[in-house]
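# Have a look; sequence and predicted model below, questions after that.
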Amino acid sequence: MNEGIARVPVPKEIVMGEVIARLAMSLDGYIAGPESGREHPLGIGGERLHSWVFGLRTFRRMQGMEGGLTGPDDDLIAEHVRRPGAVVMGHGMYVTGEVPWGDEPPFHAPVYVVTHHARPSVPKKGGTTFHFVTEGPERALELARQAAGEKDVSLAGGADLVQQFIRAGLLDELLLHVVPVLACGGRRLFDNLGDQHIEWEKTQVLDSPEVTHIRLRARRTVS
């Protein structure tokens, strides 16, 4: 036994979570209706893309309400709520309503807002603090990863931000809730991706009367 030899500890491998996004989408590929903005955060008629979630137990709990439906749809939402340790969103999604996200937003985690407008962080009730990042989406992701530790980082949207992450190969998982309606206008998810050929692996399909959930993983990007 070599008692005189000092044992050098082997550094543990740094484990990071994944970058995930969850979006409701119409059959014709829109995630918001026409004229989306401060007055119409989901676009005109965009609420229809999310009506299936309003009665679920997990959604109601996030809004401070009791009761709600359980089952596979609710299980899927509950899983996505548990996974993130931090959130990244675009400035357009932050500035919804007169008081962005109210007094107690549903994130309960640090949120990094990609913006051109520097400003102090905004703490809210329930563990959410909005931080404003002017150095671009990759810097926002870096800060979010540091905050999340081993947990995932969630992209809250909007479409422009998700597109930037897809183009840069930074999105690991995309969970789509496909609602059987035609929006016929608005914000389309898969625009502005350039000439890349992006392949996805379908890892889960869950069908219910109001919505079909499709979980995808990016496999490779070919220019």
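Looks like it arrived, so ask away.
# switch to C-alpha atoms for all contacts and neighbour counts from now on
Noted.
# Strands of the protein, residue ranges please.
19-26, 30-32, 84-90, 110-114, 122-123, 129-133, 152-157, 173-179, 187-188, 197-207, 212-222 (DSSP state E).
# what's the offset of the fourth one from the middle of its chain?
Right, the one you point to is strand 110-114. Remark: strand 110-114 is offset 11 Å from the chain centroid, using Cα atoms, centre = their mean, to the nearest Å.
# still on that earlier bit, now render the strands of the chain as TSV, adding distance to D74 and mean neighbour count.
Output for those, formatted as TSV (distance: least, Cα to Cα, whole Å; neighbours: other Cα atoms under 10 Å):
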stretch	distance to D74	mean neighbour count
strand 19-26	14	23
strand 30-32	20	28
strand 84-90	17	26
strand 110-114	24	26
strand 122-123	29	13
strand 129-133	26	22
strand 152-157	18	24
strand 173-179	12	22
strand 187-188	26	21
strand 197-207	12	13
strand 212-222	12	16
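# could these go into TSV alongside distance to W101?
Output for the strands of the chain, formatted as TSV (distance: least, Cα to Cα, whole Å):
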stretch	distance to W101
strand 19-26	18
strand 30-32	18
strand 84-90	12
strand 110-114	12
strand 122-123	11
strand 129-133	10
strand 152-157	13
strand 173-179	22
strand 187-188	21
strand 197-207	30
strand 212-222	26
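# Among those strands, which comes closest to G71?
strand 197-207 (11.6 Å; Cα to Cα).
# need the contact list for the residue nearest to L206 when sequence neighbours are not counted.
With Cα to Cα, 6 or more residues apart in numbering as the criterion, L206 has its nearest non-adjacent residue at 5.0 Å, and that residue is H213. Going by Cα atoms under 8 Å, 6 or more residues apart in numbering, H213 touches L175, L176, H177, V178, Q204, V205, L206, D207.
# How much space separates F165 from E138?
8 Å (Cα to Cα, to the nearest Å).
# Comparison target, given below:
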Amino acid sequence: MPVTADLAITLDGYVAGPNVSRDNPGGDGAERIFDWIHTLASWRERQGMTGGDENRDSELVREWFDATGAVVMGRTMYDLGEEFWGDNPPFRTPVFVLTHRPRPTLVKEGGTTFHFVTEGIHSALERARAAAGDRNVDIGGGADTVRQYLAAGLVDELQLHVVPVLLGGGLRLFEGLGDAGRRDLEQVGAVETPLATHLKYRFVG
């Protein structure tokens, strides 16, 4: 099954605002990138909440959740999100955290288990593939982790939820890829809604 990266992104290419910190995990202006997803029924279900909007955006997010059998993320994303996620994180799958600081496996409610991997991106992906079975492995972030997997040619599919916002600063998804970023893609999906334009690509060659 494919390795995916599924991210909300501004029209000018940012996946987080400036001044990212534990108290400000999405950076300044992050609400302009992510507010659209927080109202969706499928997102709210994953947070243990009820209600929300049932629309095409919600369907696409639910499809992403249902297709994902394991997640890889960086230690910074884990550290920034740990307090926000609490005891019942929304992943509901094994999560493999890239880190230089070993830590015992952490089992949470709802089916999320955090495994801390010190052997690099290939080891984390190999373990995630084994855990995911016949479902996708999603490279969950942050931006630097996604760039590492893109640069290594390890991402098969890229889905971008392009929000109609110009942020003007922050963390760019494709910053600094250089020659490693010169790859061809084919578009395999495009859905336009008032909230975002959902674009899905497959890497070729």
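Received, thanks. All values reported here derive from a predicted model rather than from experimental measurement.
# re the thing from before, tell me which of the strands of structure 1 sits nearest to R48 of structure 1.
strand 173-179 (8.3 Å).
# Translate D184 of structure 2 into the numbering of structure 1.
Aligning on TM-score structural alignment places D184 of structure 2 opposite E199 in structure 1.
# what residues are up against that match?
By Cα under 8 Å, 6+ apart, the neighbours of E199 of structure 1 are A218, R219, R220, T221.
# if we go to structure 2, which of these are intact?
Mapping these onto structure 2 (both residues aligned by TM-score structural alignment, their matches' Cα atoms under 8 Å) leaves A218, R219, R220 still in contact.
# ok, and the closest non-adjacent residue to the equivalent of T50 of structure 2 over in structure 1?
Matched by TM-score structural alignment, T50 of structure 2 corresponds to E66 in structure 1. Take E66 of structure 1 and drop its neighbours on the chain: the residue closest to it by Cα to Cα, 6+ apart is R60, 6.3 Å away.
# Is there a neighbour count for the one you found? I'd like the number.
Neighbour count for R60 of structure 1, taken as other Cα atoms under 10 Å: 16.
# cool, and the one 5 residues further on?
Look at M65 of structure 1: counted by other Cα under 10 Å, it has 11 neighbours.
# Could you measure from it over to E104 of structure 1?
For M65 of structure 1, the distance to E104 of structure 1 - Cα to Cα - is 13 Å.
# separation between the match of T50 of structure 2 and P34 of structure 1?
33 Å.
# Likewise for R220 of structure 1?
Taking Cα to Cα, one finds R220 of structure 1 at 32 Å from P34 of structure 1.
# likewise M62 of structure 1?
In terms of Cα to Cα, M62 of structure 1 sits 27 Å off from P34 of structure 1.
# and if you look at P100 of structure 1?
P100 of structure 1 is 21 Å from P34 of structure 1, by Cα to Cα.
# ok, those two, which is more surrounded?
More neighbours surround P34 than the other of P100 of structure 1 and P34, with 17 against 12 (other Cα under 10 Å).
# Aligned against structure 2, show me the partner of that one.
Checking TM-score structural alignment: P34 of structure 1 goes with P18.
# Leaving out sequence neighbours, find the closest residue to that match.
Nearest to P18 of structure 2 is G170, by Cα to Cα, 6+ apart, at 4.0 Å.
# what's near enough to touch the one you found?
Y14, V15, A16, G17, P18, N19, G27, D28.
# Likewise for R57 of structure 1?
Counted by Cα under 8 Å, 6+ apart, R57 of structure 1 has contacts E66, G67, G68, L69, T70, D74.
# any idea how far the counterpart of it in structure 2 lies from D79 of structure 2?
Using TM-score structural alignment, the equivalent of R57 of structure 1 in structure 2 is A41. To D79 of structure 2, A41 of structure 2 is 26 Å away according to Cα to Cα.
# Then H122 of structure 2?
Counting by Cα to Cα - H122 of structure 2 and D79 of structure 2 are separated by 21 Å.
# One more: T68 of structure 2?
From T68 of structure 2 over to D79 of structure 2 (counting by Cα to Cα), the distance is 22 Å.
# about what we covered before: neighbour count: F165 and E138 of structure 1, which is higher?
Shown here are F165 of structure 1 and E138; by other Cα under 10 Å, F165 has more neighbours (19 against 15).
# residue in structure 2 matching the more buried one?
That one, F165 of structure 1, aligns with Y149 by TM-score structural alignment.
# list the contacts for its match?
I121, I139, V155.
# The same query, at a cut-off of 10 Å, please.
V3, T4, A5, I121, H122, L125, I139, V155, D156 (Cα atoms under 10 Å, 6 or more residues apart in numbering).
# just R101 of structure 2 next, same as before
Contacts of R101 of structure 2 by Cα under 10 Å, 6+ apart are R75, F116, V117, T118.
# Mapping onto structure 1, list which of these remain contacts.
Retained in structure 1 (both residues aligned by TM-score structural alignment, their matches' Cα atoms under 10 Å) from the contacts of R101 of structure 2: R75, F116, V117, T118.
# I'd like the residues you listed as CSV, with distance to T105 of structure 2 appended.
Listed next are the kept ones among the contacts of R101 of structure 2 as CSV, based on distance: Cα to Cα, whole Å:
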residue, distance to T105 of structure 2
R75, 14
F116, 7
V117, 10
T118, 12
